[in-house]
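Here's my sequence, what's the structure:
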Amino acid sequence: MEQYKGRAIVQKIAAGRIWFYTKEEQSVKRYRVEDTEKEWKRYEAARDEAVRELNGLREKAVRELGEINAAIFEAHALMLEDRDYSDSVKNIIETQGVNAEYAVAATGDNFARMFSGMEDEYFRAKAADVQDISERVIGILSGRRKRKKMGKEPVIVVAEDLAPSETVQMDKSKVLGFVTRQGSSQSHTAILARTMNLPALIGVPVREEWDGKMAVLDGVNGLLYVDPDEETLENMRKLQKEEQERIRLLTEYKDQETVTKSGRRVRLCANVGSVSDVAGALQNGAEGIGLFRSEYLFLEADHCPTEEEQFQTYRLAVEMMAGKPVVIRTIDIGADKRAPYMEGEPFHLEQETNPAMGLRGIRLSLEKEELFKTQLRAILRAGAYGEVSILYPLITSVEEFKRAKALLKEVEEELADFGIPCGKVRQGVMIETPAAAVLSDLLAAEAEFFSIGTNDLSQYTMAVDRENPRTEEYFDSHHPALLRLIEYTVKNARAAGIPVGICGDLGSDESLTEFFVKVGVDELSVPPSRVLPLREKIRNID
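Sure thing, here's the model as predicted:
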């Protein structure tokens, strides 16, 4: 048995086999070939395999997501079977005498540039699609698709590091927990682990040779056991039973009010990243969705979600909450939250020296107006089915918020002109920059509510990169400057008569719950698994 120490993210225990995740190599090499006919046949076989894959994905999507969300796979299969595309690949192979991988990559780039330059928005959207199908064929040709996939049994995912775009695309029903060498307790992967309520360790010296071995992830003590002995397994089973009993006792709070002994009412909502998370929110008695992270809809996809795809997702979440409030944060793509297709239309995300302070959040939305308006239309349409609010991320000035409000009004008028039903949504500011906190008195005059994003507010206040484990020792969740900014923001919100909530990780910190209640926070929005423990905590505050 081997034992390794790490930093625990979620204090739970999991036992199962290790699945070592390795990143796929993205580069395509160009080399000369003698037998171009053989190379062409390689391409044809890979193309046919890709079409079979896409048809299979379409059938799976129809069963799980419906016809609308499955249409993209059918469209991709048709593009692969297009004669112009295949003729281009064949021409490059034969005239240049090069390998099929390079011919496909070149064809994908050429077609993407062609579509991007067209005036028609429909054809411009095809640029990302053609890049995606090209990458699929290249993956088959190069053998990268043969990398071992998750089996039928749930596993402990072990990796050097995990990007949000990688974790969100995993089959969550098969993940028991996460173990990585890199990352920090404030990283987005850590946030996802909390949302999924899965044990996670960071800072573990992982090794690929562990793949397939039995392991125990002890999130309580921050330990990973590889090839555990029977005694260790038995101790872990006991701890798991204790945790299950604790969860059972908490269920008595599910339908109770979130109110202190002195009568102070606090709304307890849930943070979610997908429709599947909404079920967990309801199961744990959440009083609403305080933060729907819409960017995960984009990260889980292999293309930019259309207005209809977004609308169907938001509508389903709103309908599931059955009248309870749903706050949808507009896309917060950028920094470490990006997917391969975002290098093309309509994002054109470039590598940045300091992405945390780069083109992200509301900045990206205001620069990519059509992308932003598409999302606003989808949210407004979903608003016809329940109580919906819009939350704008990374606001640093009153002018940014006014521009966002103006675009929403423009979209609202467009929908009315076409007779498309939409709801009246509230508009709020996410207070996650010191600038927004300092200007909270001015922003409160324009906003209908505040939601304090403590993850980024902490990062920017203390100048600590949340993705850098080397600066973790400088992070202090109880830093006086941070708490002062929160208290100042709440004071200004209450003076203006608008509600204010906490939607960052600090909302789950029970050592700060009493502070939040006393300064006047109206709402705490936390991972679904934290709703009941916090309700118990608040009901015992005098």
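
all contacts plus neighbour counts: C-alpha atoms, from now on.
OK.

What residues of the longest helix seen in the chain count as buried?
Longest among the helix segments of the chain by residue count, using DSSP state H, is helix 36-65. Residues of helix 36-65 classed as buried: 36, 39-40, 42-44, 46-47, 49-51, 54-55, 57-59, 61 (neighbour count, 16 or more other C-alpha atoms under 10 Å).

Show me what the helix or strand harbouring V531 is packed against.
Under the criterion of DSSP states H and E, V531 resides in helix 531-539. The contact analysis (3 or more C-alpha pairs under 8 Å, 6 or more residues apart in numbering; DSSP states H and E) places helix 531-539 against helix 230-250, strand 267-272, helix 510-519.

Just checking the distance from that helix to the centre of its chain.
Chain-centre distance of helix 531-539: 26 Å, with C-alpha atoms, centre = their mean, to the nearest Å.

what sits up against it?
250-251, 253-254, 258-261, 268-270, 284-286, 508, 510, 513-514 (C-alpha atoms under 8 Å, 6 or more residues apart in numbering).

try stretch 49-60
Residues external to stretch 49-60 that are found in contact with it (C-alpha under 8 Å, 6+ apart): 70-74, 76-77, 80-81, 136-137, 140.

let's see this one next to it:
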Amino acid sequence: MSIQVFGLPVSRGVAIGRAVLVASSRVDVAHYYVEAAMIDAEVRRLGAARDLVVQELTALKGDVPEDAHDELVALLDVHLMLLQDDSLSEATRQWIVERHYNAEWALSSQLEVIARQFDEMEDEYLRDRKADLEQVVERVITALGRLGGDSFDNPPPQGQRDFAGEDPLVLVANDIAPADMLKFRRSVFTGFVTDVGGRNSHTAIVARSMDIPAVVGAREASRIVTQDDWIIIDGDAGVVIVNPSPIVLEEYRFRQRQVELERARLDRLRHTPAVTLDGHPIELLANIELPSDAQAVLDAGAVGVGLFRSEFLFMNRAGRLPGEEEQYEAYSKVVKALAGLPVTIRTVDIGADKQLDRTPQQMERVDHNLNPALGLRAIRWSLSEPEMFGEQLRAILRASVHGKVRLLVPMVAQLREVRLLIEAIERAKAQLRARAQAYVDVAIGAMIEVPAAALMLPSLLKYFDFVSIGTNDLIQYTLAIDRADEAVSHLYDPWHPAVLRLIAQTIAKAQELGKEVSVCGEMAGDPAFTELLLGMGLRSFSMHPTQVSSIKKRILRVDSSVWNKHIDLICEADDPQVTYGRLQTAVPGHVGG
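Predicted coordinates:
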């Protein structure tokens, strides 16, 4: 039977494929594909982990005191029985052999299948045995961790789709943390569905940047969908169709082909210079997360990297942060690949919804922070960790000898912090000179993400060479909205008059003071804002590589001088979006999307 699940549309397009559920186990589970030659070894690893748990439980059973309650021994017997049940052991083996899942993923997938069967049982006692099953699976997953294995940080090449069979795959989960999104972005998934999240949650932003259809806030999706169900993700309407009929399936496959044709047309603009109708050249830069993204920048026709989010180098590392040499190699790889094109490296922006793996002691410190979006994050965190910050600054400075590097600092708001920043940079330079290691004096920029920074821009620009407007956080902090909080995410509004006025004022003031200004947040890659930003005088946009061609297409059809005349009218309106919409039908400098 076909079922429709409704959520929030956050990334356009259509994805069709087999559902892969990420289990909500209390134990972290790695998800990666196993090389064909390693299948037997992975099956043996699963068996060894099971045998290890059997030994542990048998030993526990032997140590039970004679006066212990009989139910304790009975419980251990139940766990031992579950470990050797074919519905768990043999079926898990099939996930490894047929789908090339690693043992942990296979085990958690089979847990989802069996847990559904327990939920449907009428007998309350039998339903309650699901908890025993979960405990057994978690024991085996923990044992697998002790035995070791591959890491998702080193997944098979992108092209090896045959690992999962011929069918495309879509990911279904309760939620996907930013660190997990970093893993999954390099996998074979063609779409995402989550139970929770808002239009501007990190999951939504990453899905858009990957140009992958996604629906978030779909509530019970991960409970309704079962492993291997065929599902359709309609990223335009925010609908997930489970087990669609043949007619519906064919209709959506037709829509997929139309999207692919449009992408092919956009690809032809790749090497066309981005110039407005009134002759203004526009700089289209790309946002990246990892060194491996450098080739995508060149393939998209971007003219440089406007934002290298260095914090992703620090994530998924079990608390072990990258040192100076590792960072230097990562930054240098991008700079060399760009071959003279500018690379803007943002210092680590940890905090809020992007957390590092932490030790229990560090977690205790974090738990006291009731609102991480307003806590120790970005430049605040870097200044509180001078050794780590010094390593990063030295690595960035050393990479500058290989090309044009610019250093960008997130969440600037206080002149006191700016002075400490400058001191840290000078200290890093002195340390490199003492080592006789080469570096180049790089341009230093401030991210304008806090209203205070926008309002005190003239004072800030005494210390900085350029500014980059991070619209995602600027909107969040201007409107006092936690964009990761579903309860208020509907109030997150990039069209709010206060937001538009701050952006317009920042662009105008930076240009008046002779400083370069760009926008690197979500608005830069959203065609709905292209004319508006051009009218404000913006000449540098930075976005995910997949968004470059669609924004370029828009730019080629815009007369920015005409839109400039209407900026005050739009920004001063009670409802700027309505005013903007009316002008789009009347302004001659707009020739449709």
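
Any idea what the TM-score comes out to?
Superposed pair, TM-score by TM-score structural alignment, normalised by the length of structure 1: 0.76. Supporting alignment: 440 aligned residues with a C-alpha RMSD of 2.8 Å.

Columns distance to L299 of structure 1 and neighbour count on top of the contacts of stretch 49-60 of structure 1, output as CSV?
Converted to CSV, the contacts of stretch 49-60 of structure 1 look like this (distance: C-alpha to C-alpha, whole Å; neighbours: other C-alpha atoms under 10 Å):
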residue, distance to L299 of structure 1, neighbour count
A70, 17, 21
A71, 18, 14
I72, 15, 20
F73, 17, 22
E74, 20, 16
H76, 18, 21
A77, 21, 20
L80, 23, 20
E81, 27, 13
R136, 17, 20
V137, 21, 26
I140, 22, 19
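
Could you tell me how far L182 of structure 2 is located from F314 of structure 2?
Shown here: L182 of structure 2 relative to F314 of structure 2, a distance of 11 Å by C-alpha to C-alpha, to the nearest Å.

now do W563 of structure 2
Taking C-alpha to C-alpha, one finds W563 of structure 2 at 42 Å from F314 of structure 2.

ok, now A286 of structure 2?
20 Å.

who's more crowded, the two?
A286 (31 against 21; other C-alpha atoms under 10 Å).

Quick one: map the more buried one onto structure 1.
Here A286 of structure 2 is matched to A270 in structure 1, going by TM-score structural alignment.

dump the residue contacts of its match.
Taking C-alpha under 8 Å, 6+ apart, one finds 281, 286-291, 525-528, 531 in contact with A270 of structure 1.

Once you drop chain neighbours, what's closest to the residue nearest the centre of structure 2?
Central residue of structure 2 (C-alpha atoms, centre = their mean): V206, 3.8 Å from the mean position. Using C-alpha to C-alpha, 6 or more residues apart in numbering and skipping residues adjacent in sequence, the residue nearest V206 of structure 2 is M181, 7.3 Å away.

and what of A71 of structure 1?
R58 (7.1 Å).

Now check structure 2 for the residue matching the one you found.
For R58 of structure 1, no equivalent position in structure 2 is identified, counting by TM-score structural alignment.

do you know how far the corresponding residue of structure 2 for L282 of structure 1 is from L534 of structure 2?
With TM-score structural alignment defining the correspondence, L282 of structure 1 maps onto L298 in structure 2. Noted for L298 of structure 2: a distance of 24 Å to L534 of structure 2, by C-alpha to C-alpha.

I'd like the next helix or strand past the host helix or strand of D77 of structure 2.
Element membership of D77 of structure 2, judged by DSSP H and E, is helix 70-83. Moving toward the C-terminus from helix 70-83 of structure 2, the next helix or strand (DSSP H and E) is helix 86-99.

Look up the counterpart of that next one in structure 1, residue range please.
Under TM-score structural alignment, there's no match for helix 86-99 of structure 2.

is it fair to say the residue nearest to the centre of structure 2 lies in a helix?
Yes. Per DSSP: H, G, I helix; E, B strand; the rest coil, V206 of structure 2 lies within a helix segment.

now it: how far from D150 of structure 2?
In terms of C-alpha to C-alpha, V206 of structure 2 sits 25 Å off from D150 of structure 2.

before we move on, what about I422 of structure 2?
Counting by C-alpha to C-alpha, the gap from I422 of structure 2 to D150 of structure 2 is 41 Å.

quick one: the strands in the stretch 351-500 of structure 1?
Listed from the start of the chain, the stretch 351-500 of structure 1 has strands (DSSP state E, counting those that start in this stretch) covering 388-392, 426-431, 449-452, 500-502.

how big is the offset of the first one relative to structure 2?
What it means is strand 388-392 of structure 1. For strand 388-392 of structure 1, the mean deviation from structure 2 after alignment is 0.8 Å (mean C-alpha distance after the TM-score superposition for structure 1).

Identify the residues contacting the longest strand along structure 1?
Across structure 1, the longest stretch assigned as strand under DSSP state E is strand 13-20. The contact list for strand 13-20 of structure 1 (C-alpha under 8 Å, 6+ apart) reads 150, 154-159, 176-177, 199, 208, 210-220, 236, 239-240.

After superposing, tell me the mean distance of that strand to structure 2.
Comparison of strand 13-20 of structure 1 with structure 2 after fitting gives an average deviation of 1.0 Å (mean C-alpha distance after the TM-score superposition for structure 1).

Out of the contacts of strand 13-20 of structure 1, which sit inside helices?
236, 239-240.

picking up where we left off before, L298 and L534 of structure 2 - which one has more neighbours?
Taking other C-alpha under 10 Å, L298 of structure 2 and L534 do not tie; L534 has more neighbours (24 against 19).

which position in structure 1 aligns with that one?
Taking TM-score structural alignment, L534 of structure 2 has V517 as its aligned residue in structure 1.

Could you report the separation of its match from E308 of structure 1?
Using C-alpha to C-alpha, V517 of structure 1 is found at 40 Å from E308 of structure 1.

Strands along the stretch 1-150 of structure 1, start to end?
Counting by DSSP E, counting those that start in this stretch, the strands of the stretch 1-150 of structure 1 are 2-5, 7-10, 13-20.

Kindly reformat those strands as a markdown table containing mean neighbour count and distance to V388 of structure 1.
As requested, the strands of the stretch 1-150 of structure 1 are exported to a markdown table (neighbours: other C-alpha atoms under 10 Å; distance: least, C-alpha to C-alpha, whole Å):
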| stretch | mean neighbour count | distance to V388 of structure 1 |
| --- | --- | --- |
| strand 2-5 | 13 | 44 |
| strand 7-10 | 22 | 30 |
| strand 13-20 | 23 | 36 |
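
right, and those strands - which one's nearest E101 of structure 1?
strand 13-20 (26.5 Å; C-alpha to C-alpha).

Now do the closest one: distance to the chain's middle.
23 Å.

How about stretch 17-25 of structure 1?
20 Å.

next one: stretch 56-76 of structure 1
Counting by C-alpha atoms, centre = their mean, stretch 56-76 of structure 1 comes out at 21 Å from the chain centroid.
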